[in-house]
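Trainee: generate a structure from the sequence data that follows.
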Amino acid sequence: MADTQDTVIEREAMDYDVVIVGGGPAGLSAAIRLKQQAEKAGKDISVAVLEKGSEIGAHILSGAVFDPSGLASLFPNWKEMGAPLDTPVTEDKFIYLGPQGAMDISALPKPAYMSNHGCYIGSLGNLCRWLAQQAEGLGVEIYPGMACSEVLYDDEGAVAGVVAGVFGIARDGHHKPDYQPGLELRAKYTFFAEGVRGSLSQLVIRKFDLDAKSDVQKYGIGLKELWKVKPEKFKPGFVQHTLGWPLNDKTGGGSFLYHFGDHYVSIGFVVHLNYENPYLSPFDEFQRFKQHPAIRDVLEGGERVAYGARAINEGGYQSVPRLVFPGGVLIGCSAGFVNVPRIKGSHNAMKTAIMAADAAFKALQSLDAPRVLEGYQKAYEHSDVAKELKLVRNVKPILTRFGTNLGTLISGIEMTLTHLLGGFSIFTGTGSLHHTKSDAHSLKPAADFKPIAYPKPDGVISFDKLSSVFVSATNHEEDQPVHLKLKDPHIPIDINLAKYAEPAQRYCPAGVYEIVGLETREPRLQINAQNCVHCKTCDIKDPTNNIVWVCPEGGGGPNYPNM
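Mentor: Sure, this is the predicted structure:
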């Protein structure tokens, strides 16, 4: 039952033991583990995975240099099973860029675990498609194109499932002829595996005050292109990361460049979202970066085949919220298990999903099943995931305090010594440096800066936002409610434009936000929601926290191939 348009809507309901929101590496791993445990014990449990993308993998975006340890926990023989990871890392470089030159800094101090030896380059989206096949083979029900729009609660306030599959609501709110009220998918336990800044995950974090004892979460934006390069430029297994140009010392970030598969190069650029300058455009910094001689040389003569963007959790150990609440859990990037200096999180997403699945399976075997899966919380606190994150807990705060250049050197020494000292930090002992300011509140007034004159894209190596959105295959049904909600429609002009030159025009990597009407002195914010690639940056970086990202109709958004 739900109240829409002041009318009580009757919905069909389906009951499961576990409902999983999100078909990424965490959600699929949890589903597989639940079924593996049930098969081993000779039990039968029902598991459903709901994915907002048009297919599994459609919204998955990652570098990706993949640590296979989480996958091996599910399938020790993953290689023999044909998992799509067939490019092992063969060479690992770390470079500092100046405006024209480049310096190899691979020899800087860092612990052995920072090496990519034993990792594989590939498409995380394709790996998720493969995981979905394994899950369905075990009896998991997977529903793509089913966006989850509401959390269901029981009479005691515990999570009882979700509403998914609402279609046919027009932009003005009326019900179109193809209106579908959606389904209530009810479960004993609901797993939230929506990825970074998941819309329903944010709701349950607030409702149950899950972040009361953790630091504010920190984020970056990752922009990625997939290129097919000339054979003579291709080095299978080659991994390169850079720091420095075009970002200044106070703006954190860097790049990745990975060679894999059939002459593919994944090239990406990450900007930490605690930057101060409202004129900065992460997208345009990425396009400018590609024109560096050391980078352009790799791409020249090749073809760009895909583009995408996604927010990245960067808070680390001290920003992980409480993971359990009545009726459900947070797994994967819904909670934030990315190891920032390693630039990896998928293995931890899978491992936490396995822990949650084990706790849920055990509880489901009890006649008096607990509503809160404390077993998962305890498993995480004593896990390799927590240990890994704790070893690097001070890296992000050090970069924030000391800048990229000095911060990189200090954090390398810190990581090395913390590893040698078994987790003891020279800065904080057994404690942590803390994140004290949200990324939204890091922006300073536009009056403190000069506008940045970005080079015009050449259409060969660098491109504009709209042509980039085109190759992301992004599509939304246009006559649906705008899924980028303004808490106050006056703020974009009265505050954000007046004080910050409306940074949404620049931090959005897809041209969603435009200020129009300046020529008539009647400016307004225009939201081109159909361009949205679901990166969530606006929900994170808006300086007045005025934009809320909610799920559009299922199946909308990007359709990433090989990303």
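Trainee: contacts, neighbours, all on C-alpha from now
Mentor: OK.
Trainee: which non-adjacent residue is nearest Ser462?
Mentor: Among residues not flanking Ser462 along the chain, Gln287 sits closest, at 4.9 Å (C-alpha to C-alpha, 6 or more residues apart in numbering).
Trainee: tell me the spacing between the one you found and Trp227.
Mentor: According to C-alpha to C-alpha, to the nearest Å, Gln287 stands 14 Å off from Trp227.
Trainee: which one's more surrounded, those two?
Mentor: Gln287 (24 against 20; other C-alpha atoms under 10 Å).
Trainee: for that one, give me its contacts.
Mentor: Gln287 is in contact with 457, 461-463, counting by C-alpha atoms under 8 Å, 6 or more residues apart in numbering.
Trainee: most widely separated two among the residues you listed?
Mentor: Pro457 and Ile461 (7.7 Å; C-alpha to C-alpha).
Trainee: neighbour count winner among the two?
Mentor: Using other C-alpha under 10 Å, the more surrounded residue of Pro457 and Ile461 is Ile461, with 18 against 15.
Trainee: that one: which element?
Mentor: Under the criterion of DSSP states H and E, Ile461 resides outside all helices and strands.
Trainee: can you give me the helices in the stretch 251-400 of the chain?
Mentor: Using DSSP state H, counting those that start in this stretch, the helices found in the stretch 251-400 of the chain span residues 282-289, 293-299, 346-364, 374-381, 384-391, 395-420.
Trainee: for Pro68, see how far away His117 is.
Mentor: According to C-alpha to C-alpha, His117 and Pro68 sit 11 Å apart.
Trainee: ok, now how distant is the residue nearest to Ser462 from Ile95?
Mentor: Counting by C-alpha to C-alpha, the gap from Gln287 to Ile95 is 18 Å.
Trainee: what would the helices of the stretch 251-400 of the chain look like in JSON lines with distance to Ser201?
Mentor: Formatted as JSON lines, the helices of the stretch 251-400 of the chain follow (distance: least, C-alpha to C-alpha, whole Å):
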{"stretch": "helix 282-289", "distance to Ser201": "26"}
{"stretch": "helix 293-299", "distance to Ser201": "38"}
{"stretch": "helix 346-364", "distance to Ser201": "15"}
{"stretch": "helix 374-381", "distance to Ser201": "17"}
{"stretch": "helix 384-391", "distance to Ser201": "20"}
{"stretch": "helix 395-420", "distance to Ser201": "23"}
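Trainee: deepest in the core, which of these is it.
Mentor: Burial of the helices of the stretch 251-400 of the chain is given as mean neighbour count (mean count of other C-alpha atoms under 10 Å); helix 346-364 ranks first at a mean of 25.
Trainee: now it against helix 384-391, angle please.
Mentor: Angle, helix 346-364 to helix 384-391, by axes from the mean of the first three to the mean of the last three C-alpha atoms, to 10 degrees: 140 degrees.
Trainee: please give me the structure for this one as well, since I'd like to look at both together:
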Amino acid sequence: MSTRESMPYDVVIVGAGPAGLSAAIRFKQVAAEQGADLSVCVLEKGSEVGAHILSGAVIDPRSLDELLPNWREDGCPLAEVPVTENHHWVLTATGKRTLPEFLTPPFMHNKGTYTGSLGNLCRWLAGKAEELGVEIFPGFAAAEILFDEQGSVKGVATGDMGVARDGTHKPDYTPGLELHAKYTFFAEGVRGHLTKEVIRTFDLAKDAQPQVYGLGIKELWDIDPALHSPGRVIHTQGWPLGDDANGGSWLYHQANGQVSLGFVTWLNYTNPYLSPFQEMQKWKTHPEIAAILKGGKRVSYGARAINDGGLQSIPKLVFPGGALIGCSAGFLNVPRLKGTHGAMKSGMMAAEAAVAAILSQREHDELAAYPAAFETSWLHKELSVVRNVVPLVKKFGDFLGSGLAGVTMWLEHFGLKMPFTMKHHPDHESLWRKDLVKPPVYPKPDGVLTFDRLSSVFLSNTNHEEDQPVHLTLKDPNVPVEYDLPLYDEPAQRYCPAGVYEIVGQETGDPKFVINAQNCVHCKTCDIKDPTQNINWVVPEGGGGPNYPNM
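Mentor: Okay, here's the model as predicted:
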């Protein structure tokens, strides 16, 4: 019997991102339409709503139109900058080729989309949710799943506060709080640590392909007003990534003279010496990119893993007592580089199913109406059209694979459905031994256009309570030095975009694996790419991590 204080709700939502907030709003809307007063709360591990939100972002407003039709007139910050130009560049080391827009299907053209800060959109959505009576608790990290006697999910517990690194209680110790619910929605984003447990406990991924990922690294720049064109959208592919890696980049001209720029490296790369962070810095030295940034100033930095698996990697969406929504399930449309509208739609469908179940006097069962709604939705159709794009590029390379992907998208666009769905392989299985590869050459940071990781983390406003248990845990503490170091030169030193991991003492013949957990920006790359799956990311004390102001 737990001695923790508990609070009952009809629905508890873990994560105040676009999926969680849309679910909360839709839940209250539908309940009100039915004349019911139902309760919902949202837990957010960041210090405030939006603190951990990072995206490019160019957003398709389709779900927002469904959820809050008057958003353009209602002060939503997304309405500030509609997309006015759309460019796709194929980069070489010194030049570029522009891909004509007519070669890509219409849904790739960004017509009717908007660019801006997803974090600010979430802050606005949180205000709308609270107007409807949704309770939002920022700074409270869901740390434990609660089960009833039948094995159904009955809610979550927040993490204890004031626990020292050695496990003892500090003077300000406060035990976690239990939140009980008829249904619990997991909207933790990519590779959520409770979502992993739910998927494992209920075997939700048994009929799905492995989820695969990319690492998106983002910077915000204030640029020369003469070079700024609000609404201009640029995507690139090609250089600097070579034959052993795939990915792409973006540069979006947003409000207030800023550009959002970022680089995505798919995490199936093979060279253990590759550094996604340094690939991003190298990309900025391309003449076409450097020209846009000339005279500008970098003002923010962040990183986040993204789901690349598509339709075939979406696990079973429901289990007794709850549902997976948003990037916890993986609704990103990779070729469009858009996931917000899918995340929002998934939350809305789950919310509608939950209201119907609760009003039917049901609780803790499976919300079968949610996956049924997804199967017949525009979201399912959209993801079906692009389901083979990522595996084609991975199998046949950037040039041929992109061409084949384009052909399949056009055929699917015209209703000629491909009679196959390609498979994925887990990202952590792709690394080659260090003796089989050549380390890439990366330029030294100049502090003007290119930077090191520690100065970058400083701009993310990342902060963790120093004396708390390390949230980057090792299943076997000997693996990094005894296995990963001799085989792969310990790749965590390079795939982490925040400088969390390092090997010290090699010069003296006494190597040690050091975890600088205070640097962690919660991107989840280590949890994904570690070749032995030895690193397990668990939630730190609530309120820690990055504090993104405008990402």
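Trainee: got a TM-score for the pair?
Mentor: The TM-score (TM-score structural alignment, normalised by the length of the second structure) is 0.99; 550 aligned residues with a C-alpha RMSD of 0.9 Å.
Trainee: tell me which of His117 and Pro68 of the first structure has more neighbours.
Mentor: Pro68 (17 against 14).
Trainee: in the second structure, what residue corresponds to that one?
Mentor: Aligning on TM-score structural alignment places Pro68 of the first structure opposite Pro61 in the second structure.
Trainee: that match touches Asn110, doesn't it?
Mentor: No. Using C-alpha atoms under 8 Å, Pro61 of the second structure is not in contact with Asn110; the gap is 10.7 Å.
Trainee: tell me which helix or strand Ala129 of the second structure sits in.
Mentor: Following DSSP H and E, one finds Ala129 of the second structure within helix 118-131.
Trainee: what is the mean deviation of that helix from its aligned residues in the first structure?
Mentor: Helix 118-131 of the second structure, aligned to the first structure and superposed, deviates on average by 0.2 Å (mean C-alpha distance after the TM-score superposition for the first structure).
Trainee: just checking, what packs against the helix or strand following that helix?
Mentor: Scanning forward in sequence from helix 118-131 of the second structure by DSSP H and E, the next helix or strand is strand 135-138. With contacts defined as 3 or more C-alpha pairs under 8 Å, 6 or more residues apart in numbering; DSSP states H and E, the packing partners of strand 135-138 of the second structure are strand 40-44.
Trainee: show me what the very next helix or strand once past the strand it packs on is packed up against.
Mentor: Beyond strand 40-44 of the second structure in the direction of the C-terminus, DSSP H and E gives the next helix or strand as strand 58-59. The contact analysis (3+ C-alpha pairs under 8 Å, 6+ apart) places strand 58-59 of the second structure against strand 114-115.
Trainee: so where is the strand it packs on in the first structure?
Mentor: Residues 120-121 of the first structure are matched to strand 114-115 of the second structure when aligned by TM-score structural alignment.
Trainee: mean deviation of the matching stretch from the second structure?
Mentor: Looks like 0.3 Å for stretch 120-121 of the first structure (mean C-alpha distance after the TM-score superposition for the first structure).
Trainee: so who does the closest residue to Glu285 of the first structure other than its chain neighbours touch?
Mentor: Once flanking residues are discounted, Glu285 of the first structure sits nearest to Pro246: 6.5 Å by C-alpha to C-alpha, 6+ apart. Remark: with contacts taken as C-alpha under 8 Å, 6+ apart, Pro246 of the first structure is in contact with 98-99, 285, 288-289.
Trainee: nearest to Ala187 of the first structure, of these?
Mentor: Using C-alpha to C-alpha, those come closest to Ala187 of the first structure at Glu285, 44.8 Å.
Trainee: just tell me what the closest one corresponds to in the second structure.
Mentor: Under the alignment (TM-score structural alignment), Glu285 of the first structure pairs with Glu279 of the second structure.
Trainee: now the strands for the stretch 401-550 of the second structure?
Mentor: Along the stretch 401-550 of the second structure, the segments classed as strands by DSSP state E, counting those that start in this stretch run 472-474, 501-504, 512-515, 535-537.
Trainee: mind putting those into JSON lines with mean neighbour count?
Mentor: Converted to JSON lines, these look like this (neighbours: other C-alpha atoms under 10 Å):
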{"stretch": "strand 472-474", "mean neighbour count": "17"}
{"stretch": "strand 501-504", "mean neighbour count": "18"}
{"stretch": "strand 512-515", "mean neighbour count": "16"}
{"stretch": "strand 535-537", "mean neighbour count": "21"}
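Trainee: any idea which of the ones you listed gets closest to Glu375 of the second structure?
Mentor: For Glu375 of the second structure, the closest of these is strand 535-537, at 31.8 Å, according to C-alpha to C-alpha.
Trainee: how about that closest one, aligned to which bit of the first structure?
Mentor: Residue span in the first structure matched to strand 535-537 of the second structure, by TM-score structural alignment: 547-549.
Trainee: excluding chain neighbours, what is closest to Trp221 of the second structure?
Mentor: Leaving aside its chain neighbours, Trp221 of the second structure sits nearest to Arg298 (4.3 Å; criterion: C-alpha to C-alpha, 6+ apart).
Trainee: brain fart, Gln506 of the second structure
Mentor: In this structure, Gln506 of the second structure finds its nearest non-sequential neighbour in Lys512, 7.7 Å apart by C-alpha to C-alpha, 6+ apart.
Trainee: what do we get in the first structure for the one you found?
Mentor: Under the alignment defined by TM-score structural alignment, Lys512 of the second structure is paired with Arg524 of the first structure.
Trainee: and the gap between its match and Pro509 of the first structure?
Mentor: With C-alpha to C-alpha as the criterion, Arg524 of the first structure and Pro509 of the first structure are 20 Å apart.
Trainee: aligned to Cys42 of the first structure, what sits in the second structure?
Mentor: Careful, residue 42 of the first structure is Gly and not Cys. In the second structure, the residue matched to Gly42 of the first structure (TM-score structural alignment) is Gly35.
Trainee: the first structure: matching residues for stretch 201-220 of the second structure?
Mentor: Aligning stretch 201-220 of the second structure against the first structure (TM-score structural alignment) gives residues 207-226.
Trainee: can you get me the start-to-end distance on that stretch?
Mentor: End-to-end distance of stretch 207-226 of the first structure: 39 Å, with C-alpha to C-alpha as the criterion.
Trainee: and what of stretch 528-539 of the first structure?
Mentor: From its first residue to its last, stretch 528-539 of the first structure covers 15 Å (C-alpha to C-alpha).
Trainee: what does His428 of the second structure align to in the first structure?
Mentor: Using TM-score structural alignment as the criterion, the counterpart of His428 of the second structure in the first structure is Ala440.
Trainee: run a quick neighbour tally on its match.
Mentor: Counted by other C-alpha under 10 Å, the residues lying close to Ala440 of the first structure total 21.
Trainee: contact partners for it?
Mentor: By C-alpha under 8 Å, 6+ apart, the residues touching Ala440 of the first structure are 274, 540-545.
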